[in-house]
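> fold the following and give me the result.
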Amino acid sequence: MAVQEHQRPPDVVLVRWRSGRIHISTDGRTTVCGSVIRPDRARIPDDGTAWAEQVDCYNCAYRYTPPGYIGPTSGRDFPLKRECPAHPGRGQAAGSCHLCDPLVLRPQNWPCPNGCTDQLDHSPLSRYTRCTVFPPLRDAGPDGRCPDACESTELAMRRANPGLYFDLADSASMTCYHCGGEVCVGCQRVAVDGIFGFCVRCGDEL
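Just a heads-up that it's a prediction; the model follows:
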C-alpha cells in the first residue's frame, strides 16, 4: 500500500531516543528492534521530512521496511531510498533507471558524428540510433545473389554511418546486406555456400 509523503500508517510510531537515533514501533510500547519505549527517553519526531526517511535504526528498518522504500543492507543506506516504481522488489532506487530518467543511461556515439542535436536519439538500449542511415539495397541477380561483390551488413552499416558504433549480431558479418546470402567471414565481400565459410583468398591467408 502506497504511503503519502508525510503520512504514517496508523499502526506505526516513530521514536527518537535521546541519543538521536530514530526507531520504528508498531505497538507504541516497544520498537521493532526490541527496545522498550520509555516516555522520558523518547519522543515522536515531526520535522516535516517524509516519515520513512527519518528512520536510521538499521534493525528497525531491516525488519520493517516502509512501503515503497528499499530495505537497508548496511548502516550506510540511510536515509532510506525510495524504490523504483518500475522495478518493485528489485532493490533499485527511484530515478536510477532509464524508465524513471532517460538520461541515467549514458548515450552511445555522443556527440553524434551525423550531426544529431538530441542525445536521447542515442539510447544504448537501441541497436540502431534514430539518426542511423540505412544504405539502399542493390538489386539481386537471377540467382538471388548480388551480381557484383556482396557486402556484409556490418560493412554496409559502417560505410553509411562512419564514426558510429553498432551493437550488431554475429550474423551481421556473415550475411550480405543486399541479397541476404552468406558471405566470407574474413573479407565479408565474397559470396560463399555456407555460413562460417571462407573465400579462396581468405582461406589461403589463414
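
> C-alpha from now on. contacts and neighbour counts both.
OK.

> next structured bit after the longest helix along the chain?
In the chain, assigned by DSSP state H, the helix with the most residues is helix 153-160. Reading on from helix 153-160 to the C-terminus, the next helix or strand found by DSSP states H and E is helix 200-205.

> now the other sequence, so there's something to compare against:
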Amino acid sequence: MTTPPKETALEQRAAEGAKMYSPSAARNRDNIRDVFVQTMPQEGEILEVGGGTGEHAVHLAAALPQVRWFTGDPDETARASIAAWIADAKLGNLHGPHAIDVTAENWDASLAAAYEGVVSINMIHIAPFTAAEGLFTGAGRLLRPGGKLFLYGPFSRMGVHTAPSNDAFDRSLKSRNPDWGVRDLENDIVPLARKNFLTLDQAVEMPANNFSVIFRKN
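Predicted structure coming up:
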C-alpha cells in the first residue's frame, strides 16, 4: 500500500490501485453505522451522494442486508475507488457508482421518487452551500413519505460552534475556499428542510464534535 503525495479532500489517503483508504472513515464508520442502524429504514432503497472512497457504503450496506444501497460521487477518482470497494465487497445489495452532483440543476430529474433514505456523509461543509440546497431539494422529491435524510459531519447550533476545535476548523475551511464552512443546523439547514417538506427528527451527538442528523419526509 502506498500513500499519494497530494492531499485528497481534507486528509492524506492511502491507495491500493484504484481503492482509496480514508483515515477518517476508519475512525468513525462504526459509530456512524450504529446510529444509522438505530435511526434509518431497515429495508428498501437508499441513495448515497458524495460517497467519497466508498468505505461507508460498504460498511453500511453490509450492516443492512435488506437495503438496496446506491452510492456514487461526482469525482472520477472517487468513483474508481467506490467501484473497487464494491467489487471487493461482493455485496448483492450494494450498487454503483453513479456520478450524481447535487449542485447540478435538476440532478434528481431522472430518478423515481421511491427512496426510503438519502445519505450524505461529510459533504456539505466541504462544498458550496448550493450543494446543501440541491441535496435537500432532491431529497424532498425523491423520498417516500416517512423516508429519511441522514447527514453526518460538524454543525454549529443556533449560531454557536459546539467546540473551539470546530471554530478553528470552520476558519480553516473558509481559508481554503470561502464557499466552504461548518453549517449551522438551526439557521442554515433546518430552513432548507422545511422548504422541502422535511422535519428534523434527531440530532445525535457523535465523537470529535460531529453530529448525525436525521430528517423525516412529511
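
> and the TM-score between them?
Laid over one another, the chains give 0.21 as their TM-score (TM-score structural alignment, normalised by the length of the first structure), with 75 aligned residues with a CA RMSD of 5.6 Å.

> quick revisit: list the buried ones in the longest helix of the first structure?
Under the neighbour-count criterion of 16 or more other CA atoms under 10 Å, helix 153-160 of the first structure has 153-157 buried.

> which strands and helices sit next to it?
Packing partners of helix 153-160 of the first structure (3 or more CA pairs under 8 Å, 6 or more residues apart in numbering; DSSP states H and E): none among the helices and strands.

> helices and strands around the one helix or strand residue 30 of the second structure maps to, which ones?
Using DSSP H and E, residue 30 of the second structure sits in helix 23-39. Contact here means 3+ CA pairs under 8 Å, 6+ apart; on that basis helix 23-39 of the second structure packs against helix 55-63, strand 210-217.

> okay, the ones you listed, which one's buried deepest?
Among those, ranked by average contacts under mean count of other CA atoms under 10 Å, first place goes to strand 210-217 (a mean of 22).

> looking at the buried residues of helix 153-160 of the first structure, which is nearest residue 200 of the first structure?
residue 155 (19.8 Å; CA to CA).

> the strands in the second structure, which residues?
Shown for the second structure, the strands assigned by DSSP state E span residues 14-16, 19-21, 44-48, 67-72, 94-98, 115-121, 143-153, 155-156, 183-184, 198-206, 210-217.

> angle of the longest one against strand 210-217?
So the one you mean is strand 143-153 of the second structure. Taking axes from the mean of the first three to the mean of the last three CA atoms, to 10 degrees, one finds that strand 143-153 of the second structure is oriented at 170 degrees with respect to strand 210-217.

> strand 115-121 and strand 143-153 of the second structure, what's the angle between them?
Using the same axes, to 10 degrees: strand 143-153 of the second structure against strand 115-121 is 20 degrees.

> got it, and the third one?
With the same axes, to 10 degrees as the basis, strand 44-48 of the second structure and strand 115-121 are set at 30 degrees to each other.

> same for strand 44-48 of the second structure, what does it pack against?
Secondary-structure packing of strand 44-48 of the second structure (3+ CA pairs under 8 Å, 6+ apart): strand 67-72, strand 115-121.

> nearest to residue 204 of the second structure, out of those strands?
Closest among those, using CA to CA: strand 115-121, at 13.9 Å.

> can you name every helix or strand that the closest one contacts?
With contacts taken as 3+ CA pairs under 8 Å, 6+ apart, strand 115-121 of the second structure sits against strand 44-48, strand 143-153.

> by how many degrees do the first one and helix 55-63 diverge?
It refers to strand 44-48 of the second structure. Using the same axes, to 10 degrees, the inter-axis angle of strand 44-48 of the second structure relative to helix 55-63 is 170 degrees.

> pull the residues that contact strand 44-48 of the second structure.
57, 66-72, 114-120 (CA atoms under 8 Å, 6 or more residues apart in numbering).

> filter the residues you listed down to the buried ones, ChimeraX style.
To isolate the buried ones among the contacts of strand 44-48 of the second structure in ChimeraX, judged by 16+ other CA under 10 Å, type:
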select :57,67,68,69,70,71,72,115,116,117,118,119,120
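
> hmm, back to that, and residue 32 of the second structure, which of the helices and strands packed on strand 115-121 of the second structure is closest to it?
Nearest to residue 32 of the second structure among those is strand 143-153 (7.9 Å), distances taken as CA to CA.

> ok, and for the closest one, which residues are buried?
In strand 143-153 of the second structure, counting by 16+ other CA under 10 Å, buried: 143-145, 147-153.

> of all the strands of the second structure, which lies closest to residue 88 of the second structure?
So among the strands of the second structure, strand 19-21 is nearest, using CA to CA, at 9.6 Å.

> output the contacting helices and strands for the closest one.
Against strand 19-21 of the second structure (3+ CA pairs under 8 Å, 6+ apart) you get strand 14-16, helix 76-89.

> can you give me the angle the helix holding residue 30 of the second structure makes with helix 55-63?
Going by the same axes, to 10 degrees, helix 23-39 of the second structure makes 30 degrees with helix 55-63.
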